[in-house]
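Trainee: Pasting a predicted model and its sequence here:
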Amino acid sequence: MSKVVETVKQVVKPILAKHSFYLFDVAFVKEKGGWYLRVYIDKDGGVTIDDCVLVSDELGEKLDEMEPDPIPQAYFLEVSSPGAERPLRNDEELRQAVGEYVNLSLYKNLNGNKSFEGTLKSVTEDQVVLENDQWGKHPTVAIPRDLIAKARLAIKF
């Protein structure tokens, strides 16, 4: 992990705690000839644009006050939500998503499919169970954990 990312995490966590937000991720990347510091925040019920502006203002002020400057090159600070279809990157995030509508991509076919969407009903060490009332006679499917390539929240249409 880069020193910039680690420093920003340490600076932003007290700001987020003060406002009952939590940190989803921090990225410091070079794109299109410029550096971007991206801070992804969330809270119960989701974040608003005003929440992002609040954190951006407070974080920018704290970073500007630091000596020596933790980010000596010019950069763009972006504070945002991780998104409605954010990835579920680890066991903790997957367990927190129980009851949510999710999309799972698999390494290989299961029952003729490599992708499933439904309400996440349970998560164990060995499997996850999804339910979707549009699946007809068999509205639930148990998916072995070792088949899951990617998991993310999904929007139900």
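Mentor: Cool, got the structure.
Trainee: rest of the way, CA atoms for contacts and neighbours
Mentor: OK.
Trainee: What residues does E85 make contact with?
Mentor: R152, L153, A154, I155 (Cα atoms under 8 Å, 6 or more residues apart in numbering).
Trainee: So what's the residue count around the nearest residue to F21 once chain neighbours are set aside?
Mentor: Using Cα to Cα, 6 or more residues apart in numbering and skipping the chain neighbours, the partner closest in space to F21 is K43 (4.7 Å). K43 is flanked by 16 other residues according to other Cα atoms under 10 Å.
Trainee: Hmm, K43 is touching Y22, no?
Mentor: Yes - taking Cα atoms under 8 Å as the definition, K43 is a contact partner of Y22 at 6.0 Å.
Trainee: Switch the contacts of E85 over to CSV, and while doing so, append neighbour count, secondary structure and distance to Q134 to every line.
Mentor: Listed next are the contacts of E85 as CSV, based on neighbours: other Cα atoms under 10 Å; DSSP: H, G, I helix; E, B strand; the rest coil; distance: Cα to Cα, whole Å:
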residue, neighbour count, secondary structure, distance to Q134
R152, 20, strand, 20
L153, 22, strand, 18
A154, 19, coil, 16
I155, 13, coil, 15
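Trainee: Take this one as well and set it beside the first:
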Amino acid sequence: MSTTQIDRLRGLLEPLVAERGLDLEELTVTPAGKRRVLRVVVDSDEGVQLDACAELSRALSAALDADDPMGSAPYVLEVTSPGADRPLTEQRHYRRAVGRLVALRLHEGGDLTARLLSVDEEGLDLEVPGVKGRKPTRRRVEFAQIARARVEIEFNRPKASGDGPAEGTGGPAAHHQDTEHDENEEEA
């Protein structure tokens, strides 16, 4: 799908997402056999509940049916929240990961895995775990130093106050696949 078509879809769908207090994180259209999949990824500071995905899916579906930006080809609308392994690319992504363990690839200085303590306009305050019984140390990393970043999955993560979304919110569990839109019912 061309950039102008993605821009048109974004222009149509983003206001509906924002009305519900969510951020439109990603919008993709991919071929899937004779159909296409329109995938809308949304998130918020509180995470995204399954009910919110379902309600948003209904609203987006109605808007898509009314405006017809997908044309006459059949498509499937998929509304979901980002998975835990998605890259951290925006300040809001880091803010939502405060309290979590993050893996950073730095432009200079290699890789770093540390607990994210706080985020501001310039960068991150981290707690680097101690090695071989040593105490953890604090470290400051500026956004300009970060080449790539993502949250590290922890099965026994320590729970702290203000530690991001509650368990069971956001991520792959908050996934809703809406109805199939097929205007050409001539398929066998």
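Mentor: Noted; the coordinates are in hand. Owing to the predicted nature of the structure, the values given are computational and were not obtained by experimental measurement.
Trainee: re earlier: closest to A17 of the first structure out of the contacts of E85 of the first structure?
Mentor: L153 (24.1 Å; Cα to Cα).
Trainee: List the buried residues for the helix or strand containing P31 of the second structure?
Mentor: Assignment of secondary structure by DSSP states H and E places P31 of the second structure within strand 23-32. For strand 23-32 of the second structure, the neighbour count (16 or more other Cα atoms under 10 Å) marks D23, L24, L27, V29 as buried.
Trainee: Now it on the first structure. Mean distance?
Mentor: After superposition onto the first structure, strand 23-32 of the second structure lies on average 2.1 Å away from the residues it aligns with, using mean Cα distance after the TM-score superposition for the first structure.
Trainee: got a list of contacts for that strand?
Mentor: 1, 6, 10, 14, 17-18, 36-44, 82.
Trainee: again, 10 Å this time
Mentor: The contact list for strand 23-32 of the second structure (Cα atoms under 10 Å, 6 or more residues apart in numbering) reads 1-2, 5-7, 9-10, 13-18, 36-45, 70, 75-82, 90, 92-93.
Trainee: which of these count as buried?
Mentor: 6, 9-10, 13-14, 16-17, 36-45, 70, 75-82, 93.
Trainee: quick one on the thing from earlier: what do K43 and Y22 of the first structure both touch?
Mentor: The contact sets of K43 of the first structure and Y22 overlap at L16 (Cα under 10 Å, 6+ apart).
Trainee: Strands of the first structure, residue ranges please.
Mentor: 22-31, 34-42, 75-80, 101-110, 113-123, 127-131, 140-144, 148-153 (DSSP state E).
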